[in-house]
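K.L.:
just the structure for this:
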Amino acid sequence: MRIAYVSYEHPLGITGGGIGTYLGQIASLMAALGHDVEVFTGHPNLSGSIPYQGYLVHQVQVLNVKEFREKVVDVFATRHATNTFDIIESGEYGADAYHVKKRFRNIPLTVKLHTPSFLVSRLNGYPDVFQKAVFLLKCLRRGIVQKPYWVYDKKADIEYELFQLADSLSSPSNSLKKIVGKEWGRERDIEVVPLPFEPTPAFLRMPSVKKPQGKTVICFVGKLEVRKGVLSLMKAIPEVVKQSKNVVFRFIGEPLPSPQKGQNMQEYISSELAGFTDSLQ
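P.N.:
Next up, the predicted model:
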């Protein structure tokens, strides 16, 4: 089968997110199964095609996801004219394959849910009362009636449009399936397919961190941000430590903004748990 993955993120393109990690995994696995795989991805500086782990990567030089969404169409069209694709996969986040699907409606599109932007916004927190008041006062001052920007409108969401264009849908979890299905519909069409992960030899050769003697280590791996559940874990730490002094919590990941303005999440956790420094790494 000829498979085209259209994704702004990829290990050889725009990196740093879970979508890119997934693309690197799934493309390699499908190529190893004998499929003819090509990936179309964004890159801040490079453009061109290179072989990688058994498949072909087409880098499209762009500044942002909107530009990628538009510029990838011609690159895809050239490859499709040379050797037609049987199927396209795209994530809903960023609606990367939106214009590709609009132009090539006869090619089946499968959309893999990651976390749509509307849900990211909700999980990371709505604007506070002050921010809402400022917005409303500006509207009053200008004498205009404008829908508050924090009120979600799916009809104006390009990710929702791509979702509706999909011929098949999948989600890595039942929870995400239910949330998206409730907001966007088509819940019965969404198949739950867990994310693959096959560690590379280089990954397995990474030196292990020395475990503190006599301690139980609970490790969080991922970006330190609200939507990953970091705050819930942080709030639980004092209760856990009260029950067991031999527990250590280790956080591994890039710290993103916290609820406290001017502090990243690592700084925020440290300040909130100042009395539990011996239990944090």
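K.L.:
make it CA atoms for all contacts and neighbour counts henceforth
P.N.:
Noted.
K.L.:
quote the end-to-end distance of stretch 9-28.
P.N.:
15 Å (CA to CA, to the nearest Å).
K.L.:
could you do stretch 158-178 as well?
P.N.:
20 Å.
K.L.:
what sits up against it?
P.N.:
Contact partners of stretch 158-178, identified using CA atoms under 8 Å, 6 or more residues apart in numbering, comprise 92-95, 97-98, 101, 108-117, 154-155, 184, 187, 189-195.
K.L.:
in helices, which of those residues appear?
P.N.:
The members of the contacts of stretch 158-178 that map onto helices under DSSP state H are 98, 101, 117, 184.
K.L.:
list the buried residues in the helix or strand containing residue 159.
P.N.:
Using DSSP states H and E, the element containing residue 159 is helix 158-165. Buried positions in helix 158-165, judged by neighbour count with 16 or more other CA atoms under 10 Å: 158, 159, 160, 161, 162, 163, 165.
K.L.:
out of those, who's nearest residue 271?
P.N.:
residue 159 (37.2 Å; CA to CA).
K.L.:
returning to that earlier point: closest one to residue 14 out of the buried residues of helix 158-165, please.
P.N.:
residue 159 (19.0 Å).
K.L.:
and the gap between that closest one and residue 55?
P.N.:
Taken as CA to CA, the span from residue 159 to residue 55 is 27 Å.
K.L.:
ok, now residue 279?
P.N.:
Distance from residue 279 to residue 55, by CA to CA: 45 Å.
K.L.:
cool, residue 27 as well?
P.N.:
Taking CA to CA, one finds residue 27 at 7 Å from residue 55.
K.L.:
more neighbours, the two?
P.N.:
The residue with more neighbours, out of residue 27 and residue 55, is residue 27; 26 against 17, by other CA atoms under 10 Å.
K.L.:
the more buried one belongs to a helix, doesn't it?
P.N.:
Yes. Counting by DSSP: H, G, I helix; E, B strand; the rest coil, residue 27 is located in a helix.
K.L.:
tell me the secondary structure at the nearest residue to it once chain neighbours are set aside.
P.N.:
Leaving aside its sequence neighbours, residue 27 sits nearest to residue 37 (CA to CA, 6 or more residues apart in numbering; 6.6 Å). Put simply, residue 37 is strand when judged by three-state DSSP.
K.L.:
show me what contacts residue 37?
P.N.:
So residue 37 contacts 2, 3, 4, 5, 27, 30, 31, 55, 56 (CA under 8 Å, 6+ apart).
K.L.:
those, buried ones only, as a ChimeraX selection?
P.N.:
To isolate the buried ones among the contacts of residue 37 in ChimeraX, judged by 16+ other CA under 10 Å, type:
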select :2,3,4,5,27,30,31,55,56
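K.L.:
here's the other one to compare against:
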Amino acid sequence: MHIVLVCREYVGSARGGGIGSYMQEIARAYIAKGHRVTVVTASDNTKKQSETLTSDGIKIISLSGGDFLVPSVEGNSRVRKLRCLYRFHSYRRKLKRVIGSISDTDIVEVADFGAEGLYLQNLNVPVVVRLHTPQSLSIRSHGLVKPEWWQIYRTITLRAERDIFAAARYMTGCSQAILRWVSAHFDISGAKTAVINNPVSVSRINVTDKGSDGHKVIFYAGTISDTKGVGDLVDACVMLRDKGFDIRLRLAGKGGSFQTMLQKRVMDNGWSWIEFLGKLSREDVFSNYCSADVCCFPSWWENMPMVVLESMALGAVVVSTDAGGTGEIITDGFDGYLCQRRNPMMLSNTLHKALTLSPVGRNELKENAKQTIRDRFSIEKISTEMLEFFHEVIADFKQNHI
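P.N.:
Sure thing, here's the model as predicted:
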């Protein structure tokens, strides 16, 4: 089977994130099972296009003409920032042309992120829309995003997502939560759907536990933003320190205006116990998972977060929120801890519980976390489920395609 995976972000890109990590791991699994994989992604340098073949056998097509700007690559420019508008349709049409030209394609999976499937439903091969988290979902309210009149790009993207969902014939969700949300807000009754979780594989990473410096360390990895719950986490840690806990908070990930505001707050208060690590390599992120006393991901919404899966796979003590699909991963008190989103007091109490576990209780929870991942989220299990769904989709497409 020749599988084409489509998403604007991929591992190695300055824009890489959880979706890119998922694509890399699942692609490796498909190749190990004897299939061919082509990844179609976007080049950080929108003037350059390239094709590479990795040592794993993954063919990567990095397209030029992207509708974004990476200032560190192409420099900052107000005009270039408007690419999200004037290249929105041209880039997605280019995706269709390039994917249509790939020979012997059996099936295409396109991420919902970025509405890149807008023009892909008329290809002569089946297209599966993979639900990660559509931009239509309001992280704050869990309802539909209602853009302001001046938010032109968001309006265009939301309309594109609506059209993609209406036309979709095949769809997978990483969690029950995301499939329920999409079906509640869009008519996807015409689509064949399945819940297939994100897989996790950390066996390829050489992880070094750097140990702690004697303090209680809480580690966070992800975008430094309010909707990721980073502000709630800082507030919760302040409460713990007020109670006498010698907490060290380490924040890893890309930032923006929220991080700038948070850094000013940290400086104004003289909080030397908070460290901004920036964007780390996966190896360094994994090392921090292993050395931290607690890994905390208090997002206001997550579908099937890779940070939770990966940290649990490495035996971390994980504290997260029950918003979205995280509650489908963690069993509270058994293999991690869950608390209510946007509630710093409850988060502080939950962190206290995790930090004061007995050595026996801590080891038991860590082993339970690793076993949960092995039993339910292994790359072998998930890739098999996905390939079975792909075979069903291909058979259905051949039967009904005119």
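K.L.:
please state their TM-score.
P.N.:
The TM-score (TM-score structural alignment, normalised by the length of structure 1) is 0.73; 248 aligned residues with a CA RMSD of 3.5 Å.
K.L.:
which helix is the longest one in structure 1?
P.N.:
The longest helix of structure 1 (DSSP H) is helix 65-82.
K.L.:
helices along the stretch 251-400 of structure 2, start to end?
P.N.:
Under the criterion DSSP state H, counting those that start in this stretch, helices of the stretch 251-400 of structure 2 are mapped to 257-269, 282-291, 306-313, 344-355, 359-376, 379-400.
K.L.:
as TSV, these with mean neighbour count would be great.
P.N.:
Conversion of these to TSV gives the following (neighbours: other CA atoms under 10 Å):
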stretch	mean neighbour count
helix 257-269	13
helix 282-291	21
helix 306-313	24
helix 344-355	19
helix 359-376	17
helix 379-400	16
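K.L.:
which among those helices is found nearest to residue 104 of structure 2?
P.N.:
Going by CA to CA, the one of these nearest residue 104 of structure 2 is helix 379-400, 13.2 Å.
K.L.:
what residues does the counterpart of residue 260 of structure 2 in structure 1 make contact with?
P.N.:
For residue 260 of structure 2, the aligned position in structure 1 is residue 264, judged by TM-score structural alignment. Residues in contact with residue 264 of structure 1 (CA under 8 Å, 6+ apart) are 255, 256, 257, 258.
K.L.:
how near is the closest residue to the first one other than its chain neighbours to residue 208 of structure 1?
P.N.:
Spelled out, that is residue 255 of structure 1. Leaving aside its sequence neighbours, residue 255 of structure 1 sits nearest to residue 224 (CA to CA, 6+ apart; 4.7 Å). According to CA to CA, residue 224 of structure 1 and residue 208 of structure 1 sit 21 Å apart.
K.L.:
neighbour-wise, which of those two wins?
P.N.:
Neighbours per residue, other CA under 10 Å: of residue 224 of structure 1 and residue 208, the larger number sits with residue 224, 23 against 7.
K.L.:
now stretch 274-281 of structure 1: buried residues?
P.N.:
Across stretch 274-281 of structure 1, burial judged by 16+ other CA under 10 Å covers 279, 280.
K.L.:
same check, this time on stretch 243-252 of structure 2
P.N.:
In stretch 243-252 of structure 2, counting by 16+ other CA under 10 Å, buried: 247, 248, 249, 250, 251, 252.
K.L.:
nearest to residue 107 of structure 2, of the residues you listed?
P.N.:
Looking across the buried residues of stretch 243-252 of structure 2 and measuring by CA to CA, the closest to residue 107 of structure 2 is residue 252, at 35.7 Å.
K.L.:
contacts only, for that closest one.
P.N.:
By CA under 8 Å, 6+ apart, the contact list for residue 252 of structure 2 reads 219, 220, 221, 222, 223, 224, 276, 277, 278, 279, 280, 285.
K.L.:
show me what contacts residue 397 of structure 2?
P.N.:
Here residue 397 of structure 2 is in contact with 125, 126 (CA under 8 Å, 6+ apart).
K.L.:
picking up where we left off before, and for residue 27 and residue 55 of structure 1, which residues touch both?
P.N.:
37, 38, 39.
K.L.:
so who does the second one touch?
P.N.:
So that's residue 38 of structure 1. Residue 38 of structure 1 is in contact with 2, 3, 4, 5, 27, 55, 56, 57, 58, counting by CA under 8 Å, 6+ apart.
K.L.:
mind running it again at 7 Å?
P.N.:
3, 4, 5, 55, 56, 57 (CA atoms under 7 Å, 6 or more residues apart in numbering).
K.L.:
what residues of stretch 97-114 of structure 1 count as buried?
P.N.:
In stretch 97-114 of structure 1, counting by 16+ other CA under 10 Å, buried: 97, 98, 99, 100, 101, 108, 109, 110, 111, 112, 113, 114.
K.L.:
endpoint to endpoint, that stretch covers what distance?
P.N.:
14 Å.
K.L.:
now do that stretch: everything it contacts.
P.N.:
6, 69-70, 73, 86-93, 162-163, 166-171.
K.L.:
just the residues you listed: which are in strands?
P.N.:
Of these, the ones assigned to strands by DSSP state E are 6, 87, 88, 89, 90, 91, 168, 169, 170, 171.
K.L.:
counterpart of the second one in structure 2?
P.N.:
With TM-score structural alignment defining the correspondence, residue 87 of structure 1 maps onto residue 107 in structure 2.
K.L.:
distance check, that match against residue 6 of structure 2.
P.N.:
11 Å.
K.L.:
ditto for residue 383 of structure 2
P.N.:
17 Å.
K.L.:
what's the burial count for residue 11 of structure 1?
P.N.:
16.
K.L.:
ok, the one 3 residues further on next?
P.N.:
Here the count is done by other CA under 10 Å, and residue 14 of structure 1 has 20 residues near it.
K.L.:
wait, what's in contact with it?
P.N.:
Per CA under 7 Å, 6+ apart, neighbours of residue 14 of structure 1: 8, 42, 43.
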